[in-house]
Structure formats: C-alpha cells, structure tokens
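J.: sequence unavailable; structure follows:
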C-alpha cells in the first residue's frame, strides 16, 4: 500500500465504490493492465477484483493515497461528498485527481468542484451513458467536464473504460447537465413504451406483436432530433406538417382509449396538458418543440 506523499506510478488508479458499475470500472482497468486499488464501504465486495489482481485497501484514505487518479462511482453526491470530504480522504487527495462518475444534478457537481478547488484537489466530473455490460468495450460512452489539461493528462488511463470519451468543456457541471437531459429522453420514452404496452394489451395486441412497429417509430426520432434541435436553437418552430393542434388531438385519443380500459394515463395527460398550454398561448400552428420554450418561460421570467 502507498502512503500519502509516496511515489506511485502514473498509470495507477483507485476506484471508490464497488456497486455493479464500480466493479465494472475496476475490472476494465485491471483488464488493461492498470495497477488498480479498490475500496468499498461494505466489506467483501472487492473479493473477486482482488483475486484478479486489484489491491484491496483497508480504508478510503489508504485507497486514494495509492494512486494519482481516483475514480468515484457511488449512488449519489450525498455519498460521494461524505466520502471525499471525510478528514483522512480529503487530506490524502490533496494534489491528486478525482474523476467523479457519480450521477447527480449540475448544482451538486458545481458544489463538489468548488470544494475540490478550495482543498487543492484536481477535479473532473463525468457521466456514464451506457450500462455495465458495455464498460471496457467499444460500446461504452463517457462524458467528462472540467479542466481540459486535466482531462488530457488522464485520458490515456480512462481509455481503458471504453472507446467513446467526450470532453464537454471547462465547466464541471456540463457532464451532469448532459446526463440528466439525455436520461430525460430515455425515461420519458420508456414511460411511453410501458403505457403503450398496457394500452396494446388491453386491445388484444401482445408486446411481441407491437415491438417491430415500435422500432419503426423509434427510427423516426433521430432525424427529428436533428431537425428540431436547429429549430429550437434558432427560435423557429415550423408546424406545417404536424402542428400542435394536431398533436393535442392525437394525445387526447390515446388518453380516451387508455382510460376506457382503466389504464392510468397520467404521463400522457401531462404531455397533453403541456401541448394545450402552448396552444392556449397562441402557438397552435407551431411544431411540437415550441413546448420547450413554453416550459422554460417561468424560469426565464424569474431569472430576469
């Protein structure tokens, strides 16, 4: 075990947090031949990794002292901050780098970044955009934010985690902002899919029967994302092909059919309500993405 201030190899890495994702991260580092030290609050989770060659630290402070780079992956920033800011760990981290791959809000990323700067800890925030099974493969996707020189310094070690790493800028909160926005897309889509399954089942259509057609709907979305992103950024909301008034009518039909079967349609009712609000503000002829402006309007007014 390395002690604070002792020389450690530049290719060494410490992983704090050995849940399913943390174990996958540590395993990828080991597979790449990187000296890997691991620690978890619950004893015993490091057993398999130690058998593969990892060094099991007796404490979190000992773990971070063993490497110039510490990767943190725990349940949220309450857990991450409690760990990083504990007396022994904070002292051991001075002058070393933390890459925090814990998921939470942009505000929490900014706060932890500010704490790190005030305590001499070099800090990068990050987000893991793919499941544990992709870690260490060409399919893994990571987002990073924070000092560009720090990212460049540790990029060769982080490369062991997967092929795609993107640095989003110096603001440490950028990775968290992307993460939440993209998860918003994912979970909203999954909520729509589960509601669709319930509605289809009520009408005698099985999930397997519906799935091929649902994939066709999903294939429509990527070009729509590209097209409407430009409209949103430029403030133009063409609705000639599918105005908001048409969308409201379509969503109302879904709600009516689902609720006739006793299916909870709260998510679709919320979407319909957003669209009706935009129509009520005079945007009925606009495209669906106009809703983004309507949703943000109260925030814009309060910021002003």
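T.: Thanks, I have it. It should be emphasised that the depicted structure is a prediction, and the values quoted were computed from it without experimental measurement.

J.: only C-alpha atoms from now on, for both contacts and neighbour counts.
T.: OK.

J.: could I get the full set of strands for the protein?
T.: Taking DSSP state E, the strands of the chain run over residues 13-16, 36-39, 55-56, 69-72, 97-100, 122-128, 137-145, 162-167.

J.: what's the nearest residue to residue 176 if we skip its chain neighbours?
T.: Spatially, and ignoring its direct neighbours in sequence, residue 176 is nearest to residue 106 (5.0 Å; CA to CA, 6 or more residues apart in numbering).

J.: report the central residue of this structure.
T.: Residue closest to the mean C-alpha point of the chain, counted by CA atoms, centre = their mean, is residue 179 at 3.2 Å.

J.: what is the burial count for the residue nearest to that one when sequence neighbours are not counted?
T.: Of all residues not flanking residue 179 in the chain, residue 127 sits nearest, at 6.2 Å (CA to CA, 6+ apart). Per other CA atoms under 10 Å, the neighbour tally for residue 127 reads 25.

J.: for residue 62, what are its contacts?
T.: 1, 2, 3, 4, 89, 92 (CA atoms under 8 Å, 6 or more residues apart in numbering).

J.: try 10 Å this time
T.: Listed by CA atoms under 10 Å, 6 or more residues apart in numbering, the contact set of residue 62 reads 1, 2, 3, 4, 14, 37, 38, 39, 56, 88, 89, 92.

J.: between those residues, which sits nearest residue 77?
T.: residue 89 (15.5 Å; CA to CA).

J.: so that closest one touches residue 83, yeah?
T.: Yes: counting by CA atoms under 10 Å, residue 89 touches residue 83, with 7.2 Å between them.

J.: any shared contact partners between the two?
T.: Shared contacts of residue 89 and residue 83, counting by CA under 10 Å, 6+ apart, come down to 60, 61.

J.: and here's the other structure:
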C-alpha cells in the first residue's frame, strides 16, 4: 500500500458503523481517494468495491492521509484504537465525529496535541441517511484556522456550523440537542403506550402529536426573551396549573396500566417549584430547580 501521497483530496475514515460507512461513501462520491479501517475488516467490503483502499493496520490508515475522520462510539474507543498507533499521529488532522461529553472532547484534543496531531470536534446532526447532503449541519469546534483550512473537506459530509475555539463546544451543542430530542421522543412513546392501552392506535395519535410538537416552536420563541431577562411571570401559565395537569396525566397513566415513572419524574420537578414558593410563576422558573440540583 502506497502511503507517500498526502493531500486534501484524500481522507481516511476510521470506524465503519452505519455513520462511518455513509461518510466514506460520501467522500467516494465526491471523488476523494478514501482509505478506510475498521476492527471488523469485512465492514469495508462494499466501500472497497466502490474504490476505497482498505488499510491493513491503524498505522497504515493514519499514514495514508493527512485528514483522518473518526466515526466511533465514543472517545474511549478512540484511545483504544489510536493509542497503540500513537507514533503515526504526528501531523495528522483528527476530525473526531464520535459522540461524547464536552470535557472528554477537551481531553481528547489535548491528547491528540501531545502526539503531534491537531483535533477538530464534531457533532453530526443527522442520521446516516442525511450524510452527503446539505440539508443538515455538523457542529464543529477547535482551532478556527484548522476549521477554515479544511472546511471544504468537511462540507462533503454535511453543512458546517462552527461554534468556537473551545474543543468542547461542538460536543456541548450536540448533547444539548440530544437532551431535547431524546426527552421529546420518549414523551411521545409514553403517550403512545397510554393510547395503545386504551385501544387508540399510533396512527390516530400521529396528527395530534405532530400538532403539539410542531407548536413547541411558538412557545420557545415566546419564552426565550423572557428567560434571558430573568422574567418568569405566570401570566400565560403557572406552575400550580402544571402540577394539577400532570397529576391528571399520572392518574390516567396508572388507570391505563402503564408505567407512570416518566410523568411522575416531571411532576416531581413541578412540585419542587411550587414548594419553593413559585406556584404562581411561569413553568420557566423550573430552570432554577434544575440548576440547583446540578449545584448540589
């Protein structure tokens, strides 16, 4: 395998789960010379058939190209794979699209620098089906000059959304998005469980669910300036109203024979707000409840 040519029209992709395979495929479609490596080598078969080069070792994968895209489960996987080949990291640009925490992203960037590599953190905002399109973005953070130098390479994967020099920022914005996504999706699934227990199908609930979730944007737009101003006036809704409403949800859930743990957890947060003397304030005051828990 010839590893002498290093240029920005070629990339290495390490990690060939569904996301990594989609990324490698996007680079092939864009005319890049693509080197791939995965612990289970057979995952590269389809990509090799399309023109990718399968590296026999991690060292070969790193040596092949300056830009190395990491699509791994987390940063622990990065260390497990790259530490034995750390001597080959000198001069590499690690585009780490693995999901993890902001602090681990910062630690990962420092670890890469210690071995002579530069690191960009990424947070991909699409499933594999959206890779190679401009409909979705990826959060990036790390050295601005590095991002700008390789932005054209990054845009092959998705659009780019640079968030700042701190390596942890892309991971932070990604986790903020996931916090909202998984919580909302879980709430929908719980709603379906209660509906199904009462003989109501997912299809019947679908238009109601999309209407409620679609309308959330209006609430977010309305409350954001108030929250930033520290105003939690209960002129639209109040914590006391929310407590009463969630109690009805919990009772309905129990009467349906469905696990009430999810709405009970939300109700507990509401009750804490009321117990703190803010029962007549807006539900937005719960930001203080959640923040105090973190401080404790």
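T.: Here it is on my side, so go on. Keep in mind it's a predicted model, so treat the numbers as computed, not measured.

J.: about what we covered before: in structure 2, what sits opposite the residue nearest to residue 176 of structure 1 in the alignment?
T.: The equivalent of residue 106 of structure 1 in structure 2 is residue 102 (alignment by TM-score structural alignment).

J.: quick one: residues contacting its match.
T.: Counting by CA under 10 Å, 6+ apart, residue 102 of structure 2 has contacts 108, 121, 166, 167, 168, 169, 170, 171, 172, 173, 174, 175.

J.: ok, the aligned partner of residue 54 of structure 2 in structure 1 - contacts?
T.: The alignment partner of residue 54 of structure 2 in structure 1, by TM-score structural alignment, is residue 56. The contact partners of residue 56 of structure 1, by CA under 10 Å, 6+ apart, come to 1, 14, 36-40, 43-47, 49-50, 62-63.

J.: same deal with residue 60 of structure 1?
T.: Residue 60 of structure 1 touches 14-17, 38-41, 83-84, 86, 88-90, 92, counting by CA under 10 Å, 6+ apart.

J.: out of these, flag the one nearest to residue 270 of structure 1.
T.: residue 17 (37.1 Å).

J.: from residue 62 of structure 1, how far off is residue 266 of structure 1?
T.: Look at residue 266 of structure 1 and residue 62 of structure 1: by CA to CA, to the nearest Å, they are 50 Å apart.

J.: where does stretch 7-16 of structure 2 end up in structure 1?
T.: Under TM-score structural alignment, the match for stretch 7-16 of structure 2 is residues 9-18.

J.: ends of that stretch, how far apart?
T.: Start-to-end, stretch 9-18 of structure 1 (CA to CA) is 22 Å.

J.: quick revisit: mind giving me the PyMOL command for buried ones among the contacts of residue 62 of structure 1?
T.: For the buried members of these, the matching PyMOL selection, counting by 16 or more other CA atoms under 10 Å, is:
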select buried, resi 4+14+37+38+39+56+88+89+92
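
J.: what is the nearest of the contacts of residue 62 of structure 1 to residue 240 of structure 1?
T.: residue 14 (54.9 Å).

J.: for the closest one, give its distance to residue 110 of structure 1.
T.: For residue 14 of structure 1, the distance to residue 110 of structure 1 - CA to CA - is 23 Å.

J.: show me where structure 1 has helices.
T.: Assigned by DSSP state H, the helices in structure 1 fall at 20-31, 47-51, 60-65, 77-84, 87-93, 106-118, 148-158, 174-202, 207-234, 244-260, 266-278, 290-303.

J.: mean offset of the shortest one relative to structure 2 (after superposition)
T.: The reference is to helix 47-51 of structure 1. In the superposition with structure 2, the average deviation recorded for helix 47-51 of structure 1 is 0.6 Å (mean CA distance after the TM-score superposition for structure 1).

J.: ok, the first one next?
T.: Taking mean CA distance after the TM-score superposition for structure 1, the mean distance separating helix 20-31 of structure 1 from the aligned residues in structure 2 is 0.5 Å.

J.: one more: the longest one?
T.: When structure 2 is overlaid, helix 174-202 of structure 1 sits 1.0 Å from its aligned residues on average, using mean CA distance after the TM-score superposition for structure 1.

J.: what packs against that helix?
T.: helix 106-118, strand 122-128, strand 137-145, strand 162-167, helix 207-234, helix 244-260, helix 266-278 (3 or more CA pairs under 10 Å, 6 or more residues apart in numbering; DSSP states H and E).

J.: for those, which one sits closest to residue 187 of structure 1?
T.: helix 266-278 (11.4 Å).

J.: and residue 270 of structure 2, what pairs with it in structure 1?
T.: Using TM-score structural alignment, residue 270 of structure 2 pairs with residue 275 in structure 1.

J.: how much space separates that match from residue 194 of structure 1?
T.: Residue 275 of structure 1 is 21 Å from residue 194 of structure 1, by CA to CA.

J.: looking at those two, which is more packed in?
T.: residue 275 (26 against 12).

J.: what sits against that one?
T.: 244-249, 251, 269, 281, 283-284, 288-291, 294.

J.: also residue 232 of structure 2?
T.: 223, 226, 238, 278, 280, 281, 282, 283, 284, 285, 286.

J.: ok, and the closest non-adjacent residue to the fourth one?
T.: Sequence neighbours aside, residue 239 is the residue nearest to residue 278 of structure 2 in space, at 7.1 Å (criterion: CA to CA, 6+ apart).

J.: equivalent analysis for residue 191 of structure 1, please.
T.: That would be residue 267: by CA to CA, 6+ apart, it lies 7.6 Å from residue 191 of structure 1.

J.: assess the claim that the one you found and residue 193 are in contact.
T.: No: in this structure, residue 267 of structure 1 is not within contact of residue 193 by CA under 10 Å, at 11.2 Å.

J.: now distance to residue 116 of structure 1 too, for the strands of structure 1, in a markdown table please.
T.: Output for the strands of structure 1, formatted as a markdown table (distance: least, CA to CA, whole Å):
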| stretch | distance to residue 116 of structure 1 |
| --- | --- |
| strand 13-16 | 16 |
| strand 36-39 | 20 |
| strand 55-56 | 25 |
| strand 69-72 | 13 |
| strand 97-100 | 9 |
| strand 122-128 | 6 |
| strand 137-145 | 14 |
| strand 162-167 | 19 |
